[in-house]
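Visitor: need a 3D model of the sequence below.
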Amino acid sequence: MSTTVLAVGAWLKNAACLVLRGQPHWSPVHGDLSDPAACEALEQSVQALLRQAVAAGAPVRAIAHDLHPDFFSTQLAIATAEALGVPAVGVQHHHAHLAAVVAEHGIDGPVVGLALDGVGLGTDGTPWGGELLWLDGARWERLGHLRPLALPGGDRAAREPWRMAASALHALGQGDQIVSRFGPAVGEAVAVGVRQMLDKNLNCPATSSAGRWFDAAAGALGLCLHQRDEAQAAIALEQAATRAWTRHATLTPLPGAVVGADGVIDLRPVLAQLFDAPDADAAAAGFHLAMADALADALIAAAHARGTRTAALGGGCFFNRILRERVEQRLTSARLTVVQTGAKGCGDAGLAIGQAWVAAQTLAPSQQPSVEETLSCA
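Guide: Below you'll find the model as predicted:
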């Protein structure tokens, strides 16, 4: 990556990255861009990195950003690119997660990978987060994803895992149980309102997010109904699964996961078993294993179909040790080479280098972007 590119990072845990003569130069982590102070810090970092590039005699040739048009980082990138007279390159969030792995390991050639996190805007305008992608230079393709779940109440569903559990019940054709199961804990009127939203599909955007599937599982098991902190439900679910391993020598995946020919991974039959599970800890472990195995099976099939032996793992859900180790075990058993991010971690704080890598590849004259790449740069 010889082209000098500046990337402005993600919305959460924002950090910018300047790639100068093939070496990354990072800003501090600014935090979430919902905080005006973080926005101001990002703007200052962008100017500092631009000055660094000029001082090195290698001015920035492009500025990379997320696809979401309303992010402060996107607007800053576009305004700065216009002022400099260089392209602003939009990069899909999960593409950037896997590109960060490719960039860090210096991989040349096709890769299939899983990008699992809470949310990122997809090229179809919906929130993604459980993605199976193929990458080769500037080209990329979405090969599969977790079956979307409705978000009753939109962003509020990400803060209240019981809503995701209610969404799963509705998707299972058991919406009539929402009020009886969750009304005593959250209030009958609120539970009735959520059921009505789901029935009428009002304010219920669909997401393929792995994070929201973890929320649904935690809500179904009663481990976490409301989140005060980021990933609280997912952490509670992992802790429950870890407790199960201290009590059981052997645990097996819950049955029922389906990997469709269209690449859609359906965990509804697995999640259905959580609502009345006699042992919440063992059920949490079984859910982890079922999800990991289904995702790994989908990736293995994609690797064989695309003729590649390299599998990349990215996105904040891979902070989950059980998920990460199980997926890696399944992939290495299938004789795939597994690559993951290093010092910057798998989450959004290390995303910018992936954005920069994609932008540099897009500018390379030998690269012909795919349909998705063309959409992401629009």
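Visitor: please count neighbours and contacts with C-alpha atoms only from this point.
Guide: Fine.
Visitor: hey, where'd the strands end up in this structure?
Guide: For the chain, the strands defined by DSSP state E occupy 5-7, 17-20, 23-26, 62-66, 88-91, 111-121, 127-136, 139-146, 149-150, 206-207, 258-259, 264-266, 310-314, 337-340.
Visitor: could you say what helices and strands the fourth one packs with?
Guide: Same thing as strand 62-66. Strand 62-66 is packed against strand 5-7, helix 72-84, strand 88-91, helix 352-363, with contacts defined by 3 or more C-alpha pairs under 8 Å, 6 or more residues apart in numbering; DSSP states H and E.
Visitor: one more, please, to line up against the first structure:
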Amino acid sequence: MTDPVAEVIPLPHPVPPVLAVGAFLKNTLCLASGDKAFISRDVGNLETVEAVRAFDACAEHLLSMAGDLPVALAHDLHPDFHSTRWAEAFATGMGVDVVPVQHHHAHVAAVMGEYGLQEPVLGLALDGFGLGPDNESWGGELLLVGPHGYQRLGHLATLAQPGGDRAAREPWRMGAAALFALGRGDEIAARWPAMHGADVIARMLQQNVNCPRTSSCGRLFDAACGLLDVKPVARFEGEAPIELEKLVTRPTVDEHGYRLQDGELDLLPLLDRLLGMDPADGANLFHGTLTAAITHWVNEAVAATGIRRVVLSGGCFLNRVLTNGLVDGLEERGIEPLRAMRLKPGDSAVSLGQAWAVEMSIAG
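Guide: You can find the predicted model right below:
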């Protein structure tokens, strides 16, 4: 049998055993115990029988490694994940504390765990989806994270997500949502004539039916792809943004392409500019302006808090253009960006973040 433990991260001091059960996508589990965090292999997305069986086997293995019962189990806020239900059932049966950890809090805490940090940091968590405590879809978050939890300092302005999760695999839907937000919903059917149901999507947006709002940076990328006709229908979530990044040659910046008010960063002016642009020119403009906007956003938070360390986390940081641009822009302003080192920035690191968030709270 393949060793279920794929990575061992050294911790800065001995900790009591905490088992964290990870995210829904790219699921891993993590046992923090003693001076190490043991992270399981990626068992996949918890939507197949095979992944669920692999999850259960990894959980059993890590529990056997712990020896004693863990002092706590950590899980995602989402109540319907197999990982959440497993953690709650185990905790109830064994009399162990169970601690929900918000998805983006965990993303930031994962990088803190890699660096052995407990002092407060700013955290920029950019990804596709994570449930917020308000029961809304989060994914473009600026957080203050420390041993006593997290504070949401700001977020990307929300967009409608017509059809819910389906919009993550059909970026033209997010393009339609952007067009509607710009007051041009009557153009949706004509703009995407090849898309079956474009007129239905226009009516859904008009009537606000099955159009949950999201602050997701991943969906913002999808909106840009939809407007630029880059992979309007994708095979998997994230495919269109990958193709958009490949078109970038030299990022350009529209200084009027965003608005920042009360911590909310609104890129709708940028999306307006993308309409009718050549895809390569649009890719350059989108990446350059998004990077400049986020750099400004973080700089404002640094000025307000006095904290000069900023964690960059979440799956959007697999985009090298965005990541390198942000690192350069922040360092030019005397801000220290911290990125994942041994782990990936995406959901496979969430279990470490869940565990470290709980360990920080225990240590106080």
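Visitor: so after superposing, what's the score?
Guide: Once superposed, the chains reach a TM-score of 0.94 (TM-score structural alignment, normalised by the length of the second structure), with 351 aligned residues with a C-alpha RMSD of 1.2 Å.
Visitor: quick check: closest non-adjacent residue to Ser167 of the first structure.
Guide: Leaving out its chain neighbours, the residue that sits closest to Ser167 of the first structure by C-alpha to C-alpha, 6 or more residues apart in numbering is Ala150, at 5.9 Å.
Visitor: and for the alignment partner in the second structure of the one you found, the neighbour number?
Guide: Alignment note: Ala150 of the first structure maps to Ala160 in the second structure; criterion TM-score structural alignment. A count of neighbours around Ala160 of the second structure, defined by other C-alpha atoms under 10 Å, yields 23.
Visitor: contact partners for Ala160 of the second structure?
Guide: Met174, Ala177, Leu205, Cys211, Pro212, Arg213, Thr214 (C-alpha atoms under 8 Å, 6 or more residues apart in numbering).
Visitor: report the two of those separated the most.
Guide: Leu205 and Thr214 (13.8 Å; C-alpha to C-alpha).
Visitor: the two: who's more crowded?
Guide: In terms of neighbours (other C-alpha under 10 Å), Thr214 is the more surrounded of Leu205 of the second structure and Thr214; the figures are 25 against 21.
Visitor: pretty sure that one sits against Gly139.
Guide: Yes: taking C-alpha atoms under 8 Å as the definition, Thr214 of the second structure is a contact partner of Gly139 at 7.3 Å.
Visitor: what residue of the second structure matches up with Asn203 of the first structure?
Guide: Checking TM-score structural alignment: Asn203 of the first structure goes with Asn210.
Visitor: what's the burial count for the closest residue to that match other than its chain neighbours?
Guide: Nearest residue to Asn210 of the second structure in three dimensions, chain neighbours excluded: Gly163, at 5.6 Å (C-alpha to C-alpha, 6+ apart). Other residues lying near Gly163 of the second structure total 18 when counted by other C-alpha under 10 Å.
Visitor: could you do Leu69 of the second structure as well?
Guide: Per other C-alpha under 10 Å, the neighbour tally for Leu69 of the second structure reads 15.
Visitor: and what of Val233 of the second structure?
Guide: A count of neighbours around Val233 of the second structure, defined by other C-alpha under 10 Å, yields 20.
Visitor: that one: what's it in contact with?
Guide: Going by C-alpha under 8 Å, 6+ apart, Val233 of the second structure touches Arg169, Glu170, Pro171, Trp172.
Visitor: which residues does Phe71 of the first structure contact?
Guide: Residues near Phe71 of the first structure by C-alpha under 8 Å, 6+ apart: Trp11, Leu33.
Visitor: that one -> the second structure?
Guide: Here Phe71 of the first structure is matched to Phe81 in the second structure, going by TM-score structural alignment.
Visitor: enumerate every residue touching the closest residue in space to Thr249 of the second structure that isn't next to it in sequence.
Guide: If the residues on either side of it in the chain are set aside, Thr249 of the second structure comes closest to Asn284, at 6.6 Å by C-alpha to C-alpha, 6+ apart. Under the criterion of C-alpha under 8 Å, 6+ apart, the contact list for Asn284 of the second structure reads Leu247, Val248, Thr249, Arg250, Pro251, Thr252.
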